[in-house]
Structures are given as C-alpha cells and as structure tokens.
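J.: Okay, here's the prediction I keep looking at, along with the sequence it came from:
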Amino acid sequence: MNIGVDAAALGMSNTVVASTTDVNSAYWNPAGLVHLEDHQGALMHASYFANIAQYDYAAYAKPIDDRSAYAISFIRFGVDDILNTTELIDGQGNIDYNRIKLFSAADYAFTFSYARKLPVPGFQYGVNAKVIRRVIGDFANSWGFGFDVGLQFERDDWKFGLMLRDITTTYNIWNIDEDEYAKISNAIPGENQELPESTEITLPKAQLGIAKKWEFHNDMSLLAATNLNMRFAQTNDIISTSFVSIDPALGFEVGYTDLVFFRTGVGNFQNITQLDGSQQVGFQPNIGVGFKYKGIQIDYALTDLGDQSAALYSNIFSLKIDLGIFR
C-alpha cells in the first residue's frame, strides 16, 4: 500500500496528493474523486526486483451526483512460483524432486472510496475503507482492515491536499497453519522455534501536498507539485525527529495541447551511512511520459533511476479510460 499507483503519478515521484482529480484519486487522495465528470477505469502493471515480483492495480470510479462520487479499487503485489522444498526429502532420507511444489506469497488490497464536496467553496473530503488480505502459500494468511481520510482545498489556482493513511491504525490478524509450520520450524537448529506474532500493525502516516498549474499561450502547460511525506517515528528520512520523520518530494509535468505529457520528479530523500561511517543523502529520481486522446490515456514511468543496479529499475505502464466514450 506504500508503493503507489498510476504511472503518471509515479513519474512525478508521487507528488499528486493536492492535484489528483481522476479515478486514481482513490489511492492518492479520495477527495479528488469529486472532480469526476463521468465514470472512469484504470489499470496498471509493474514488475519489481528483476521481474521476480508482480504488481497489479485496477480501479473504477463514478460520480454519484454533482457533489459526490465513489470508487472501488484492487491491488495485488505477489511473488509467484516459489519452490516449496519442505518435503524434498522423504521419510527414508531420499531426495525426491517430484515432492517439490510451487506456492505464491501475495498481498491484496480491496478499497471502497467515497468523496463529497463540503459547503465551504473549494473544500472536499474523501474516505477510504480498506480490506487487506495476505497469503503465504498454505503456511499462513491474514485479514486486515483500515481507513484513510483525505482533504483538498483550492483557491486562486493553488491546490492543497492532506492525506491521512491508516488513520485508525490498520490491523492484520494472521492465521498460521501449525502443521505446515512444524515442517520448517526445526530446519535450522536454534532458529524459528516459536510461532511468529499473529497481529501485524500499520501505524498512521500523513502526506501534505501543494500544487499549481500554469497554462501558456502556445498550448503548453506546467504542473508543479510538492509533497511532505510524514511518518510518526524516527527513521532515516532527511528530516527525522523522535516525533515525526519527513521525506520531501518534488514533481513536474509539462503538457502540450492536453495530448502529450513529459514528467519528472525526485523524492525518497534518505540519510545513508557509508561503510566508513560517513553520512550522505540518497534520493530517487523518476521520469515518465504520457499520451491522451479522446478519453484514453496511456502512461509510462521509469523509477528508481538513482540505483546503480539496472535490475532494480522499474518499468511501469498504466491505462486510464473515460468510459463515457463507449456510450
């Protein structure tokens, strides 16, 4: 749930909390759903860790009336076809490769979003109700529940956004198959002797965003946006205290005739300790492009450009469709 969705947003280093106004607002800030003029659908696919992990997303959103809207969305992040070698050796000590099975470790998120304009002009709010499902083959699975709350405010072409994730704290309750666990608990003497904790907690986080878009006479446009991503714990973020840690991000989108877009951004500023004990600041630049025509938008983002390993680059593709064009 921390990775993000939509190649257009990822190309801008996720700096869309204030400016999001489409179906993907269900993830970034549900308050933005009130800007929908018709129902929309979105799809995204990305591969991570040299294609070992697959990340998929789908969403649908629709206005309810001129003041409110709703959306439903689905996310899956999984590693498939993992070799289960826990029964590789039979009871007589023989190695039998036919006993190897395949399993998946996958996380799922189902989200229902609702947004509504407030009586104060320019103000809108949105709420996400999330169901989290995690499965690790036959070994363990869990269910979790949580809520997000988002706000947006617009004045004089400036946009402001606040997204509070897991505001009530998200809890995942694990069910561990003790028979399957027993097969591996003594694989390494002295390790994994006890069952893991059955409760997993995701603490609240906050994102504060500001954005402004300029339109030029030559059919060009420029959207500039910034985010402050906050976690209420001390981390390696560039701004870090015992109360809150802040990771800033900056993103830009240049558009031509609302048809072609180029995007770039930088974020994930972290204090990194080198082997010699010295400190340096690490960051992650992203770039992306997009094409929009008659209600169909295709976007591409290349993320994690700052990493020295080409295997860790992520190529992300997404599709957004104004479904009203099929009427």
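T.: Perfect, thanks for sending it.
J.: going forward, measure contacts between C-alpha atoms and count neighbours the same way
T.: Noted.
J.: and the longest helix for this protein?
T.: Assignment by DSSP state H gives helix 178-184 as the longest helix of the chain.
J.: Following it in sequence, what is the next regular element?
T.: Scanning forward in sequence from helix 178-184 by DSSP states H and E, the next helix or strand is strand 199-202.
J.: residues in contact with that next one?
T.: Identification of contacts with strand 199-202 by CA atoms under 8 Å, 6 or more residues apart in numbering yields Asp166, Thr169, Thr170, Tyr171, Asn172, Ile173, Trp174.
J.: hang on, Tyr55 in a strand?
T.: Yes - counting by DSSP: H, G, I helix; E, B strand; the rest coil, one finds Tyr55 located in a strand.
J.: what about the residue found closest to it once you drop the neighbours it is linked to in the chain, how many residues close to it?
T.: Distances taken as CA to CA, 6 or more residues apart in numbering put Phe77 closest to Tyr55, at 4.5 Å, once the chain neighbours are dropped. Other residues near Phe77 come to 21 when the count uses other CA atoms under 10 Å.
J.: And the one 4 residues further on, by the same measure?
T.: Residue crowding around Asp81 was assessed by other CA under 10 Å; the count is 12.
J.: Was I right to think it contacts Ile136?
T.: No - Asp81 is not in contact with Ile136 according to CA atoms under 8 Å; the separation is 11.6 Å.
J.: on that earlier part again, of the contacts of strand 199-202, which is the nearest to Asn268?
T.: The closest of the contacts of strand 199-202 to Asn268 turns out to be Asp166 (CA to CA; 20.2 Å).
J.: residues touching the closest one, list them.
T.: Asp166 makes contacts with Gly146, Phe147, Asp148, Thr202, Leu203, Pro204, Lys205, as judged by CA under 8 Å, 6+ apart.
J.: Okay, one more to line up with it:
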Amino acid sequence: MMRIDRAVIKGLFLNSLLVVALLAGTGFRKYAGEFMAIDVSPRAQALGGSFVALANDVTASYYNPAGLVNLQATQFSFMHAWQFVNFVNFDYLAVAHPIGYHRVLGISVSRLAVDDIPDTRAALIQQGDDWRLDWSRVTRFNSADYVVTVALGQRWNERLSWGVSVKLIRRNLGENYANGIGVDGGLQFQLRPNWRLGLSLKNMTTTLIAWDTGEKELVYPMGILGTAYRFRVPGMDAYFIPNLDVILRSVSLPGAGDARVYNFEGGIFTGAVGGEFQYRGVLSFRAGIDELQRFAFGIGVKIPHIRVDYSFLNYARELGNSHRIGILLDFGN
C-alpha cells in the first residue's frame, strides 16, 4: 500500500510541477509568453505555423493583423484543441467584420486551461519514517490563461496593408492572478499577383504581466518575416502554396533586470516551413515543420460559407500529440 501511495504522490507532484511550468510562468520568466505562442488556427498549425504572409481570414488577428483586409464579409471562427495527453484544453473564438473602405475589425478570445488540479501540499501525513496521502485533505484548483485581442487591418494601397492588435491578458493560478497588456503589428505586401510577403512584430513594446504577488513577467519582442507563393498545378484545377517564415526572437540586455530594455542583436533565429495543396477550392491538404522542428499535417474541407479544418502536431512521446479542430463561417455571398 505504501508503494502505491508513493507512486500517487510522485505523480501528483510531477503533474502539478508540469502545470506550473507550462501555464503559470511565475519564476520561469524565459517562458512567460509561451501560452500566447500556441497556434489558434488548425490550418496554420498544419503548415508548421508558417502563416504570416498567407494569413487571410479571421485568425489573422493573431498571426498578422494586416491580413484582415483580405476579408470580404463577416467571418466567425471557433477552435478546440487537446494537448499534453488531453491534460490541457485550449479554446479560441474570433469574429471579424469590415467596418469601412478596406478596413476590417477583429475581436478574439482564447483560453488555455487545466482544471481540477490536485493540491497535495497540505495532504501529506508522516507516520514514523513513512509518508502517506490523506485524500480528505486534498483540494483542487484551476489554472487558466485568457487573452482578449482587438485588431484592426487597413489597406494602404493596392499592394500594401498594415494592421495592429492590442492584447489584454489575464492569468489565474489557484487564488493568484495576473494582468497584462501587449501590442502586435504587421504588414503584408503583394509583390506579384501570386506572391505575397508578410511581416509580423509581436509584443512590440514588450508585454508586461504583473502578478498580485508582486512577481513580474516580461515577454520580449519577436519579429517574423514570411513569404507565400501560389503555384497553379498544370492540368488540374488545383494550387500549391509553399510558405516560409523566418523568426527572430529578441533577448534582454545583461543587467537590465525588470527594465523594459531589449535588442535583436544576438537574438535567436529560427524558422517554420509548410505547404498547402488546394483542390478545386474545396479540399486542402497541408503539412509543415514548426519552429521546434516538429512535424505537422492537416486537412481542410470547404463548402459554401463553411470551412472545417483539422491538424495534428507531433509532440514528444511522453506528452502525447496535439489535435485541433476548427470551424470557420463566412457570411459573404
């Protein structure tokens, strides 16, 4: 019996540590903004996250707000994901609506959460040289991260568009909470009719997240330069679109402490690549490799006013794999 109790205790503590490291970020400042770096679009995830230049639907609020100008009518999107052996739930809801001449407003909300986490800190009881778990003293708590985004995309001319988004952040971990605000920006440039470039600047002013405990987290700026080219497949009513993103993460200056001081010199270069095969504008097959060199693939089916997307991302064996299902509604003609 004691062996079982020890195994249970070890599992509970490991689970709690995993949750705190993944979601809380308190004391793990290097990963403070990772909960905002999770793909919200199954289409984008299947492409390895290489979506800055291709972003052309309601989810552009997240990837590149400049891409919102590609909307011709109101769009609505919902996504649900299971991650880390179904331990973590991720939900995303977004809407975008044209509000003027070549101007589109987008609003989205995301929730990344683990519910009913066992808290065993007050439940360990010592009996001689052994310890056991008193289940009557085990309590439960939730950990959740919320991000509300308001984005605006504006066409500058026939070839260039720009966008900006403001992120309101709320983090809850048991009885503690944190608030934050951040700003993203982006550009899209139509180099040729079938060739588009994109630039996304995330956390442009450095995003500050402040906990009620006095702990502060800084999410440093990140720049993403992307390209997407649309090839027509000979002899078929189909297109192939390869995508490439080059990512530069900034680093804080030595000795800066909690100050908002950063630079891109000595930053970390990474990248993501993907490709989408579109057949008759109805069926899409996608595959890609993300920034962490993980393989992803997915499929999309489009019928009038509705698009359904699925994606799969290969995580480490111990963490299981990630599945995403998304629905996009287009209220255009």
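T.: Perfect, I can see it now. Given the structure is predicted, the values throughout are model-derived calculations rather than measurements.
J.: Just give the TM-score of the two.
T.: Superposed pair, TM-score by TM-score structural alignment, normalised by the length of structure 1: 0.81. Supporting alignment: 280 aligned residues with a CA RMSD of 2.1 Å.
J.: Skipping adjacent residues, who's closest to Asn315 of structure 1 in space?
T.: Among residues not flanking Asn315 of structure 1 along the chain, Leu302 sits closest, at 5.0 Å (CA to CA, 6+ apart).
J.: doesn't Pro285 make contact with that neighbour?
T.: No - using CA under 8 Å, Leu302 of structure 1 is not in contact with Pro285; the gap is 9.1 Å.
J.: of those two, who's got more company?
T.: In terms of neighbours (other CA under 10 Å), Pro285 is the more surrounded of Leu302 of structure 1 and Pro285; the figures are 22 against 19.
J.: Not counting sequence-adjacent ones, nearest residue to the residue mapped onto the more buried one from structure 2?
T.: Residue pairing (TM-score structural alignment): Pro285 of structure 1 is matched to Phe295 of structure 2. Closest residue in space to Phe295 of structure 2, ignoring its immediate chain neighbours: Ile289 at 4.7 Å, by CA to CA, 6+ apart.
J.: Met230 of structure 1 now?
T.: Leaving aside its sequence neighbours, Met230 of structure 1 sits nearest to Ile246 (CA to CA, 6+ apart; 4.6 Å).
J.: Measure how buried the one you found is and give me the count.
T.: Neighbourhood size, Ile246 of structure 1 [other CA under 10 Å]: 25.
J.: looking at this, it is in a strand?
T.: Yes - counting by three-state DSSP, Ile246 of structure 1 is located in a strand.
J.: what residue of structure 2 matches up with it?
T.: Alignment note (TM-score structural alignment): Ile246 of structure 1 maps to Phe269 of structure 2.
J.: which residues touch that match?
T.: Going by CA under 8 Å, 6+ apart, Phe269 of structure 2 touches Val246, Ile247, Leu248, Arg249.
J.: now the first one: how far from Gly48 of structure 2?
T.: In other words, Val246 of structure 2. Plainly put, Val246 of structure 2 is 12 Å away from Gly48 of structure 2 if you go by CA to CA, to the nearest Å.
J.: Which one of the contacts of strand 199-202 of structure 1 sits in the busiest neighbourhood?
T.: Highest neighbour count within these, by other CA under 10 Å: Asp166, with 22 neighbours.
J.: Can you tell me the closest non-neighbouring residue to it?
T.: Distances taken as CA to CA, 6+ apart put Pro204 closest to Asp166 of structure 1, at 4.7 Å, once the chain neighbours are dropped.
J.: Could you pull up the residues touching the one you found?
T.: Contacts of Pro204 of structure 1 (CA under 8 Å, 6+ apart): Leu164, Arg165, Asp166, Ile167, Thr168, Thr169, Thr170, Arg231, Phe232.
J.: number of nearby residues for the equivalent of Asn218 of structure 1 over in structure 2?
T.: Matched by TM-score structural alignment, Asn218 of structure 1 corresponds to Met236 in structure 2. By other CA under 10 Å, 9 other residues sit near Met236 of structure 2.
J.: just checking, Met236 of structure 2 is part of a helix?
T.: No - checked against three-state DSSP, Met236 of structure 2 lies outside a helix; its state is coil.
J.: Please enumerate the strands of the stretch 101-250 of structure 1.
T.: Assigned by DSSP state E, counting those that start in this stretch, the strands in the stretch 101-250 of structure 1 fall at 101-117, 123-136, 140-155, 158-165, 170-176, 199-202, 205-215, 220-231, 239-240, 245-256.
J.: Map the residue nearest to Asn315 of structure 1 onto structure 2.
T.: In structure 2, the residue matched to Leu302 of structure 1 (TM-score structural alignment) is Phe312.
J.: most centrally placed residue in structure 2?
T.: Central residue of structure 2 (CA atoms, centre = their mean): Ile38, 2.3 Å from the mean position.
J.: any idea what the aligned partner of that residue in structure 1 is structurally, helix, strand or coil?
T.: Alignment note (TM-score structural alignment): Ile38 of structure 2 maps to Ile3 of structure 1. Taken by three-state DSSP, the conformation at Ile3 of structure 1 corresponds to coil.
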